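1. structure, please.
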Amino acid sequence: MKDAADFLRANTAIAPAPLVPELRLHLATEITPIWQATEAWLEREGVAPPFWAFAWPGSVAVARMLLDRPELVRGKRVLDFAAGCGLAAIAAARAGAASVEAAEIDPLAVAAIRLNAELNGVEVVALAEDVVGTPCRWDRVIAGDVCYEAPMARRILPWLRGLAAAGAEVWLADPGRAYVPGEGLETLARVAVPVTRELEDRDVREVTVSRLLPP
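-> Here you go, the predicted structure:
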């Protein structure tokens, strides 16, 4: 790939996420221009949506929770799964986690995580790989806004429940997506997150942060 960091700097602006003024991120304000710019930069059409360019409500809710209650991750090994821009991972690192990994399969998301972690002066290991199926090596696993498509939910939920059975505390942060499981969840918090109609069909999403129970 070309220099992803230069592309990100040129096509995003540094701004805080909603509810998280403590952290700054490289963000886009509209989805169509950044999507078109990504396709032009990669010189191909039909690329995945640029999820890395936005602070999605699930990650915002978890980040706010961790900054308000750092004892939840202090000294813990943390994974931010499908991390997007890395907001939840960065908040975990700021809250004092012993180690933080952020997993993404989109190379531009991996670049965004690294750039955003550097911007906030924290250490986050960006994993450029599909970690589904990986044996548990974490104490806390954050999965923000991951149940928006049926195939993805069917694939990841058994693995996440397996991590819970292996001893990790697995958090689902869901803003009302269609494929969140209807059972096997223990509610930890509810957070009203301001959102944009550029991405959502409303102005506020209520995010439920739940502990995913083992099978």
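
2. only C-alpha atoms from now on, for both contacts and neighbour counts.
-> Noted.

3. for this protein, which segments count as strands?
-> Using DSSP state E, the strands of the chain run over 13-17, 20-27, 77-81, 99-104, 125-128, 140-144, 169-174, 185-194, 204-212.

4. name the helices or strands packed onto the third one?
-> This means strand 77-81. helix 87-94, strand 99-104, strand 140-144 (3 or more CA pairs under 8 Å, 6 or more residues apart in numbering; DSSP states H and E).

5. one more pass at 6 Å, please.
-> In terms of contacts (3 or more CA pairs under 6 Å, 6 or more residues apart in numbering; DSSP states H and E), strand 77-81 is packed against strand 99-104, strand 140-144.

6. and the residue nearest the centre of the chain?
-> Centroid-nearest residue in the chain: Ala83, 3.1 Å away (criterion: CA atoms, centre = their mean).

7. for it, give its distance to Arg202.
-> 23 Å (CA to CA, to the nearest Å).

8. another sequence for comparison is provided below:
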Amino acid sequence: MKRSGISRVDPASFIKANLPISPVLSIPEILLHTAGPASGLWRLAGRREADAPPYWAYPWAGGIVLARHLLDWPEMVAGRRVLDLGAGSGLVAIAAAKAGAATVMAVDVDANAIAAISLNATINDVTISAVAADILDAPPPEAADLLVVGDLFYDPSLALRVMTFLRLCQASGIEVLIGDPERAYLPHRELRRISTRAVTDFGAANSGGAVQAGVFSLS
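-> Purely as a prediction, here's the structure:
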């Protein structure tokens, strides 16, 4: 089947063939299928070559700092039910599972991300339930004790939706942890900083790829 002149491909087969497996910088205990310059992601995304690459194909600073935090402090997730919102590659979800979470669900709006999460969970020998959905207008999830969020504050309208949802989750008794390199729309006044770490970030080429990223809770 073709759409707008672009052939549709199977996401899992494409990822396995074109995104090599490599350890995450700062988190060598986690392996991910990660895109490179010749991956041709535009073909999988159903876009044109000049379009921006999909977020899920790269580890970003917020996810890296949050995943590292969970691995360093496994007591934060051990035995708990974790939901990774906007999970992308599944990096934070995988870290939660490795740190001893009872169950882990990864949610993302991009179906290709869900395929990547399933593959990445397999190569890291963890079990993750991956769901393609936009849950920001839904009630707080009943099957979660801890909500983890990496790199979702890059757009003003999305940031508002995310914070509204996180507040509802907090009010229902769900703990929230956020990882972010302090992008423009991170609501600092509503957060409490837990830790800061220098990590790599795909979008920080002008700074040599390194940024100061923080782990935050809701205040």
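
9. superposing both, give me the TM-score.
-> TM-score for the superposed chains, counting by TM-score structural alignment, normalised by the length of the first structure: 0.90, backed by 208 aligned residues with a CA RMSD of 1.8 Å.

10. circling back: turn the helices and strands packed on strand 77-81 of the first structure into JSON lines, including distance to Phe54 of the first structure and mean neighbour count.
-> Compiled in JSON lines, those are given as follows (distance: least, CA to CA, whole Å; neighbours: other CA atoms under 10 Å):
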{"stretch": "strand 99-104", "distance to Phe54 of the first structure": "14", "mean neighbour count": "25"}
{"stretch": "strand 140-144", "distance to Phe54 of the first structure": "13", "mean neighbour count": "26"}
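
11. make a markdown table out of the strands of the first structure and add distance to Ala150 of the first structure.
-> Output for those, formatted as a markdown table (distance: least, CA to CA, whole Å):
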| stretch | distance to Ala150 of the first structure |
| --- | --- |
| strand 13-17 | 28 |
| strand 20-27 | 27 |
| strand 77-81 | 17 |
| strand 99-104 | 19 |
| strand 125-128 | 23 |
| strand 140-144 | 15 |
| strand 169-174 | 14 |
| strand 185-194 | 18 |
| strand 204-212 | 18 |
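
12. mean shift of stretch 155-163 of the first structure relative to the second structure?
-> Taking mean CA distance after the TM-score superposition for the first structure, the mean distance separating stretch 155-163 of the first structure from the aligned residues in the second structure is 1.0 Å.

13. not counting sequence-adjacent ones, nearest residue to Ala126 of the first structure?
-> In this structure, Ala126 of the first structure finds its nearest non-sequential neighbour in Ala102, 4.9 Å apart by CA to CA, 6 or more residues apart in numbering.

14. ok, back up a step: and of the strands of the first structure, who's closest to Leu67 of the first structure?
-> With CA to CA as the measure, strand 20-27 is the member of those nearest Leu67 of the first structure (8.5 Å).

15. what span of the second structure is that closest one aligned with?
-> Per TM-score structural alignment, the counterpart of strand 20-27 of the first structure in the second structure is residues 27-34.

16. quick one: buried residues of the matching stretch?
-> For stretch 27-34 of the second structure, a neighbour-count test (16 or more other CA atoms under 10 Å) marks Ile27, Ile30, Leu31, Leu32, His33, Thr34 as buried.

17. next: stretch 79-89 of the second structure.
-> So, applying 16+ other CA under 10 Å, buried residues of stretch 79-89 of the second structure: Arg80, Arg81, Val82, Leu83, Asp84, Leu85, Gly86, Ala87, Gly88, Ser89.

18. where's the last one relative to Ala205 of the second structure, distance?
-> This points to Ser89 of the second structure. 20 Å.

19. which residues sit in contact with the aligned partner of Gly86 of the first structure in the second structure?
-> Using TM-score structural alignment, the partner of Gly86 of the first structure in the second structure is Gly90. Shown in contact with Gly90 of the second structure (CA atoms under 6 Å, 6 or more residues apart in numbering): Ile117.

20. mind doing that once more with 10 Å?
-> 32, 56, 59, 63, 67, 84, 96, 105-108, 113-114, 116-121, 128, 130 (CA atoms under 10 Å, 6 or more residues apart in numbering).

21. from Leu188 of the first structure, how far out is Ala92 of the first structure?
-> Distance from Ala92 of the first structure to Leu188 of the first structure, by CA to CA: 16 Å.
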